[in-house]
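**Student:** Could you look at this predicted model? Sequence included:
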Amino acid sequence: MTKEGIEKEKDMPIIWEPNLIEELCDVEVVDVSCGLDHSLVLCGDETLLSSGSNVYGQLGRVNQDSGMHPVDIKFRPLSIASGMGHSFAVCQNHTSDVTEDSPIVVSWGWNHNSQLGRNGLANIPLVVEALSSETPITVSGGRAHSMAITARKELWTWGCGRNDRLGLGSSADEPEPMVVEDLEGCEVMEAVAGFDHSLVLIGE
């Protein structure tokens, strides 16, 4: 099925020059994120839109039509992020047992190396349960690994561990988020997952 999807997308047009997205002319856009060949747009009314390739389910919606359409997400998105073929949203969780407004991370898309950090259908936006009690603030996706910073300024990583890109001291894949112990005691201000590497900004 994935192979068929890739073949179908070979005939899609390529636009080399920047163009106004007419569908969004009258929409307040508050956040955007791009993967390898898919895009996410967060609107001011809290609608999350996706467009582009859906070979790995990275658009997070049943609607397979091209163009901008809403992601099938049941939480209120606060911010978004994209890996190569997977997607994230940091959302408000009004059903949390921790606090009423405790943020959660929701993921969907390509999950070959467990970069979604959770089980379940890959094309459906679902909660990364291992971060539910950690108050995640930001999230970042690489090719096949992912990272998140929590309110305690801790760094959590998961997915493909090859060449120690997770910072956990091994090359093993991690199916769920793990705290990077070498950075415990440090204030992690920012963390970005590159294609196959990671960068972290530490506060003084």
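**Tutor:** That came in fine, so what should we check first?

**Student:** okay, CA-based contacts and neighbour counts for the rest of this
**Tutor:** OK.

**Student:** quick one, what contacts residue 35?
**Tutor:** Contacts were defined as CA atoms under 8 Å, 6 or more residues apart in numbering; by that measure residue 35 touches 82, 83, 84, 85, 86, 87.

**Student:** same thing with residue 176?
**Tutor:** When contacts are counted by CA under 8 Å, 6+ apart, residue 176 is found next to 114, 117, 118, 130, 158, 159.

**Student:** Against residue 56, how distant is residue 4?
**Tutor:** As for residue 4, its distance to residue 56 is 12 Å (criterion: CA to CA, to the nearest Å).

**Student:** try this one next to it:
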Amino acid sequence: QAVSCGDDLVTLLSDRGAVFCVDSTHTPFTPSDVCFCCFSTPKALCNIQVSQVACGSQHSVALTKDGQVYTWGQDSRGQLGLGKVKTDANSPQHLRSLSAIPLVQVAAGGEQSFALSVSGGVFGWGRNDRGQLGLGDTTGKKKQNTYIHVHVLKIIHISCGKDHTAVLTKDGAVFTFGSGQYGQLGHNSFRDELRPRLVAELWGAKVTKIACGRYSTVLKQLHRDISPVQLPVCDGSEVKENGL
């Protein structure tokens, strides 16, 4: 049903809601070698149906079908949302502070994580040194009590790069924030944005999908595709790895 990859971790989600993980640093493989004998299911998720998985550089986030969030992996920047200092987790940890909030999506970037509620509320935690949490500052957050405001628009999707973030609203508008080092924010500059900023060149367009690579952002507009070259973003020539 879905696959998500970090720097060393590959996570698969089956159509029955089962999660399978493999750490390529311990179990190296090439695409032709992939088989389910290489993968293992985290014990904490063995009897739980999962609807979404997302991987950051060294951590993973899962959303269950009943709206609960689990995180595991490296927690050097608070990306697991456990509220502790540098407490890595080898097994999925339940984020109980989000239990009462009806959630529809989780997303993960380099060392940041997000959860999206049914009402369009966005909760972010983890690394924030480039403003990738969109809070107007560069202070990291170790808990999920940070709420991101994008005017009065309802957010329906979140995508994360290594240290930048893009959100899509119900009306088809796109806001980006975080690192602009390679032009990945689409604002005709290489500046960082600490708060969500509307991509003005898309004004009036109806964007239906967004996806962030490591240092890039790709959009799909209703009835036609938009390539990064059509927007004032990096064409990839300045980046050794485009993350797509």
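**Tutor:** Now that the structure is in, tell me what you want to look at. On a predicted model such as this, the values are computed, not experimentally measured, just so you know.

**Student:** tm score of chain vs chain?
**Tutor:** Superposed pair, TM-score by TM-score structural alignment, normalised by the length of the first structure: 0.83. Supporting alignment: 184 aligned residues with a CA RMSD of 2.0 Å.

**Student:** quick revisit: so residue 4 and residue 56 of the first structure - more neighbours on which side?
**Tutor:** Using other CA atoms under 10 Å as the criterion, residue 4 of the first structure and residue 56 rank with residue 56 on top: 20 against 9.

**Student:** what's the matching residue for that one over in the second structure?
**Tutor:** Matched across to the second structure, residue 56 of the first structure falls on residue 77, judged by TM-score structural alignment.

**Student:** got it, and residue 158 of the first structure?
**Tutor:** With the correspondence set by TM-score structural alignment, residue 158 of the first structure lines up against residue 177 in the second structure.

**Student:** secondary structure class for its match?
**Tutor:** Classification of residue 177 of the second structure into helix, strand or coil gives strand, according to DSSP: H, G, I helix; E, B strand; the rest coil.

**Student:** need the contact list for it.
**Tutor:** Under the criterion of CA under 8 Å, 6+ apart, the contact list for residue 177 of the second structure reads 131-134, 164-166, 185, 192-197.

**Student:** Taking those residues, please make a ChimeraX selection of just the buried ones.
**Tutor:** The following ChimeraX selection, which keeps only the buried ones among the contacts of residue 177 of the second structure, applies the criterion 16 or more other CA atoms under 10 Å:
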select :131,132,133,134,164,165,166,185,192,193,194,195,196,197
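
**Student:** Among the contacts of residue 177 of the second structure, name the ones in strands.
**Tutor:** When these are checked against strands using DSSP state E, the ones located there are 164, 165, 166, 193, 194, 195, 196, 197.

**Student:** Name the nearest of these relative to residue 155 of the second structure.
**Tutor:** Residue 155 of the second structure has its nearest neighbour among these in residue 166, at 10.4 Å by CA to CA.

**Student:** and the gap between the closest one and residue 186 of the second structure?
**Tutor:** Distance of residue 166 of the second structure to residue 186 of the second structure, computed by CA to CA: 10 Å.

**Student:** Now do the shared contacts for those two.
**Tutor:** Counting by CA under 8 Å, 6+ apart, the common neighbours of residue 166 of the second structure and residue 186 are residue 176.

**Student:** Trace residue 202 of the first structure over to the second structure, please.
**Tutor:** With the correspondence set by TM-score structural alignment, residue 202 of the first structure lines up against residue 221 in the second structure.

**Student:** Could you do residue 144 of the first structure as well?
**Tutor:** Taking TM-score structural alignment, the alignment pairs residue 144 of the first structure with residue 163 from the second structure.

**Student:** Show me what residue 90 of the first structure lines up with in the second structure.
**Tutor:** Using TM-score structural alignment, residue 90 of the first structure pairs with residue 116 in the second structure.

**Student:** Thanks again, I'm all set now.
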